[in-house]
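1. Turn this into a model:
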Amino acid sequence: MKLYCFPHAGGTPGTYLDWLQPLTNMVELVPVFYKSRELTLGDLVQEIASIILNQSIDETFAFIGHSFGSLVAFEVAIWLQDQGVSTPVLLILSGKRPLIYSSKKQRHVLCDEDFYRDILSMGNFSNESRAEKMLLKLFLHRVRADFKMSETYRYPQDHIAEAEIIMLNGLDDPETNNDEMDKWDLLNRGNCEVYHFTGNHFFIFDHQTEIIDVIRNKLTKYLSLNETEGRPL
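-> Predicted coordinates for the structure are as follows:
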């Protein structure tokens, strides 16, 4: 079984591959790269979906994404679904409001200085080295492009996923609203479970053990079903 890893805005899948290492004894972790930040969200989704389709014919797979990665993962699942081809059995999403709500902010229109400062305020950067913060500055255009795709996204009412959804939420995440998170169940036809954890937008790195346990338990169910039905893992 493959688990495709969708990074946050400006991020690389390497961060999540390290974080998800405890799962490598049960699934194959597959990094998803956003090759071009010049694409529209629709073009990016189609590009990624086409690659996944070629890699996972007749194979069970799932998606995991954080923040912007949750949006991309969801839309890739919808694209595959609309094509009538293999689709993920499970969407593990985190750090994202239900897509029926428009973005709270429009950071992508800020000047570089304000945009950079706002990104740092989201958390996960307070302990970064000066060199790593400078690296963020160098790739600010890439981060801005991802934020633009996320912040200008408008949810199409007919985008309803067939896959089960697990939503992970940080209770102190300024990007989400704790009272809204249950609305994710309006975006799929399968089971939808929301798990809340203490922490800010990057809470997942503070709760690795608990979150890995949640994911492992859910993946075990699908692996068991595959063995029963004789489907390739």
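2. rest of the way, CA atoms for contacts and neighbours
-> Fine.
3. What are the boundaries of the strands in the protein?
-> Secondary structure of the chain, counting by DSSP state E: strands at 2-6, 28-31, 61-66, 90-94, 164-170, 192-197.
4. any idea how far stretch 144-159 is from the chain center?
-> 13 Å (CA atoms, centre = their mean, to the nearest Å).
5. wait, stretch 134-141
-> 21 Å.
6. Mind listing what's buried along that stretch?
-> With burial defined by 16 or more other CA atoms under 10 Å, the residues of stretch 134-141 counted as buried are 136-137, 140.
7. taking those one by one, which sit in helices?
-> In helices, judged by DSSP state H, the following of the buried residues of stretch 134-141 are found: 136-137, 140.
8. just those residues now: which is nearest residue 112?
-> residue 140 (7.7 Å; CA to CA).
9. wait, doesn't the closest one sit right on residue 117?
-> No - with contact defined as CA atoms under 8 Å, residue 140 does not count as touching residue 117 (11.1 Å).
10. ok, and the closest non-adjacent residue to the most centrally placed residue in the chain?
-> By CA atoms, centre = their mean, the chain has its centre lying nearest to residue 65, at 1.6 Å. Nearest-residue entry for residue 65: residue 6, 4.5 Å, with adjacent residues in sequence omitted and distances by CA to CA, 6 or more residues apart in numbering.
11. So what's the residue count around the nearest residue to residue 48 once chain neighbours are set aside?
-> Distance criterion CA to CA, 6+ apart; nearest residue to residue 48, sequence neighbours excluded, is residue 76 at 7.1 Å. If you count neighbours by other CA atoms under 10 Å, residue 76 ends up with 24.
12. Could you also give me the structure for this second sequence? I'd like to compare it with the first:
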Amino acid sequence: MRLVCFPHAGGSASYYFPMSAALSPAVEVAAVQYPGRQDRRREPRIEDIGELADRIDAELRADGDGAGLPMAFFGHSMGAVLAFEVALRVERRGERGPVRVFASGRRAPGRFRSDTVHQEPDALLIEEIRRLGGTDSRWLEDDELKAVVLPVIRSDYRAVERYRSRPDAVIDAPVTVLTGDADPHTTLEEAEAWRAHTRGDFALSTFSGGHFFLERHQAAVIDTVTEALGPYLEPR
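-> Next up is the predicted model:
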């Protein structure tokens, strides 16, 4: 089967190399590369979650490599929002949607906070990045790299902080939520609120750690994904 992975704000497709290596060959990991970074760095950045979800949905429809394969979605932080929005678009067309959506490190779509990090000066944006962890701190000390990376992160923050979902938006796909018990951006109650956004079954896995708990618990996270996808995998 195919697992489509959606990176966090400022993240890139390469973030999911470890998951791809661990799940191969039973699961083909297809990681989304957002415009404006790495090999797509010359493309205009997209600062609207709806537009980005539309673009990703169109790419998945046009990609013949995964035709006929059951698929699941995994998204971390901003990626969890995009996984949900793309699933909504697939299901609204009446097509076969993901067999499961894994929403990691993000509060439920109907839960909003008045975050304005994207409006802060560079120094405060960098402070927020350090606070969350999950980013190689070496580039934060390099002015040339900062000039390249900070605009990408700011654009992603602008997109996700302005995102608003209808509180009654629901997908048919079952949802597995993964969250850190010390994540400053998602309380356990906000993680549990994903239950209201699926007509399928719901599971919540809590890990010790903050926003990027999945790096500390990489093996356990992959085990959680493997176990949930087990019923859909054919023996080889």
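13. which residue lines up with the residue nearest to residue 48 of the first structure in the second structure?
-> Using TM-score structural alignment as the criterion, residue 76 of the first structure maps onto residue 86 of the second structure.
14. Enumerate every residue touching that match.
-> For residue 86 of the second structure, the contact set (CA atoms under 8 Å, 6 or more residues apart in numbering) comprises 53-54, 56-57.
15. and if you look at residue 33 of the first structure?
-> Contacts of residue 33 of the first structure by CA under 8 Å, 6+ apart are 6-7, 12-13.
16. how close does the aligned residue in the second structure for residue 170 of the first structure sit to residue 68 of the second structure?
-> Taking TM-score structural alignment for the superposition, residue 170 of the first structure sits opposite residue 180 in the second structure. Here residue 180 of the second structure is placed at a distance of 34 Å from residue 68 of the second structure (CA to CA, to the nearest Å).
17. Mark which of the contacts of residue 86 of the second structure are part of helices, please.
-> 53-54, 56-57.
18. Just give me the neighbour total for the corresponding residue of the second structure for residue 50 of the first structure.
-> Counting by TM-score structural alignment, residue 50 of the first structure corresponds to residue 58 in the second structure. For residue 58 of the second structure, the neighbour count with other CA under 10 Å is 14.
19. And residue 164 of the first structure, by the same measure?
-> A count of nearby residues for residue 164 of the first structure, using other CA under 10 Å, gives 20.
20. Which residues are in contact with it?
-> Per CA under 8 Å, 6+ apart, neighbours of residue 164 of the first structure: 89-91, 188-192.
21. Compare these with the second structure and list the ones that remain.
-> Of those, the ones still in contact in the second structure (both residues aligned by TM-score structural alignment, their matches' CA atoms under 8 Å) are 89-91, 188-192.
22. so which of these comes closest to residue 102 of the first structure?
-> Of these, the one sitting nearest to residue 102 of the first structure (CA to CA) turns out to be residue 188, at 17.9 Å.
23. how much space between the closest residue to that closest one other than its chain neighbours and residue 130 of the first structure?
-> Leaving aside its chain neighbours, residue 188 of the first structure sits nearest to residue 161 (4.3 Å; criterion: CA to CA, 6+ apart). Applying CA to CA, the value for residue 161 of the first structure to residue 130 of the first structure is 41 Å.
24. Any figure for the gap between residue 194 of the second structure and residue 141 of the second structure?
-> Distance from residue 194 of the second structure to residue 141 of the second structure, counting by CA to CA: 37 Å.
25. For those two, work out which one has more neighbours and name it.
-> residue 194 (23 against 9).
26. Wait, that one touches residue 107, no?
-> Yes - proximity of residue 194 of the second structure to residue 107 meets the contact threshold set by CA under 8 Å, at 7.3 Å.
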